[in-house]
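A.B. asks: I'd like to go over a predicted model; first the sequence, then the structure.
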Amino acid sequence: MQSVRVGAYGVCIDEGRILLIRFAGGDPRWSLPGGGVDFGEHPVDGVVREVEEETGYAVRVGSLLGVRSHVWSSTATHQVSVLYEVHVVGGELRHEVGGSTEEAAWISVEALETLPHTDELRAGLDLFHQRPADGCCVKQP
């Protein structure tokens, strides 16, 4: 059965560091904080909620960076990711407990190439730096 999943993710860069999460369950990859948008929830509200759940930070959404579209053929899922630039406005860094992530950290953007990370993170960084007018990063047939 085919399904569509909409997610909202935050790109938060400050002084050469990026706010990231690492997945729980033995998955060593780093990614952007964010996740699935709840039914009826606006993606802006979803990214604010997800970043707080996964990192402890309250954030303000700056700009829409773009949309990533990807099909996971192994699960017949079409992932549509809405990526936003976000800014920390409160809270304290902490790790999520009992969720899909197990660590939150500020990591040097330069160090990313040496760390296992997701395609979502790469897309978010590309959108952050390139800021394409159409907001498109990865198209799939």
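C.D. replies: Received, thanks.
A.B. asks: C-alpha only now, for contacts and for neighbours.
C.D. replies: OK.
A.B. asks: Show me where this structure has its strands.
C.D. replies: For the chain, the strands defined by DSSP state E cover 3-11, 13-14, 17-23, 30-31, 34-36, 57-72, 77-91, 101-108.
A.B. asks: residue contacts, Thr77?
C.D. replies: Shown in contact with Thr77 (CA atoms under 8 Å, 6 or more residues apart in numbering): 2-5, 71.
A.B. asks: Mind doing that once more with 6 Å?
C.D. replies: 2-4, 71 (CA atoms under 6 Å, 6 or more residues apart in numbering).
A.B. asks: hold the first one in mind and look at this next one:
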Amino acid sequence: MIRRFGDSPRPDVAYRLRPGAYAILPHRGRLLVTHQAEPLPELQLPGGGIDPGESPVQALYREVFEETGWLIARPRRLGAFRRFTYMPEYGFWAEKLCIIYRAHPVRRLGPPTEPGHRAVWITPEQAARDLGNAGDRHFVSRETHCL
């Protein structure tokens, strides 16, 4: 059974399954996260939806690059969680299946290519407190001892 974070699913809503891959990216005592400006400003683990025909790891490499401009290496799956939310940028309600990895940021290739995103370095403690959803905060808190 995959743990759920956030609101319970609403019985009056048809949710679309939205699998995604997200990364905890430690480097020199800090974490690389993304700040997304829209629809509401928030700090997030870099990552996002897995496109058709794409593996979770392929999506992870692509999404981290798009949202941070960084190349990553050695992803290791930590677990997964679900959350039910409205995605205003896509106009639908989603059951997000969030697969969480730990990986190593190895080189900045340029600025983020995803509009409205910027790469931010923060402490693990700040991430555990300020990331935009409880699932991300849970996984960062679990990893803090080995960051």
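C.D. replies: Great, that's in hand. These numbers come from a predicted model, not from an experiment.
A.B. asks: Including neighbour count, could the contacts of Thr77 of structure 1 go into CSV?
C.D. replies: Converted to CSV, the contacts of Thr77 of structure 1 look like this (neighbours: other CA atoms under 10 Å):
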residue, neighbour count
Gln2, 8
Ser3, 10
Val4, 11
Val71, 17
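A.B. asks: Return the member of those nearest to Asp38 of structure 1.
C.D. replies: Val4 (12.6 Å; CA to CA).
A.B. asks: Just give me the match in structure 2 for the closest one.
C.D. replies: Aligning on TM-score structural alignment places Val4 of structure 1 opposite Leu17 in structure 2.
A.B. asks: What residue, apart from its backbone neighbours, is nearest that match spatially?
C.D. replies: Excluding the flanking residues, the one nearest Leu17 of structure 2 by CA to CA, 6 or more residues apart in numbering is Glu95, at 4.8 Å.
A.B. asks: pretty sure the one you found contacts Phe84?
C.D. replies: Yes: in this structure, Glu95 of structure 2 is within contact of Phe84 by CA atoms under 6 Å, at 4.6 Å.
A.B. asks: And Gly26 of structure 1, how far from Val11 of structure 1?
C.D. replies: Using CA to CA, to the nearest Å, one obtains 24 Å as the distance from Gly26 of structure 1 to Val11 of structure 1.
A.B. asks: on that earlier part again, what's the closest of the strands of structure 1 to His42 of structure 1?
C.D. replies: Evaluated with CA to CA, the strands of structure 1 place strand 3-11 nearest to His42 of structure 1, the distance being 9.3 Å.
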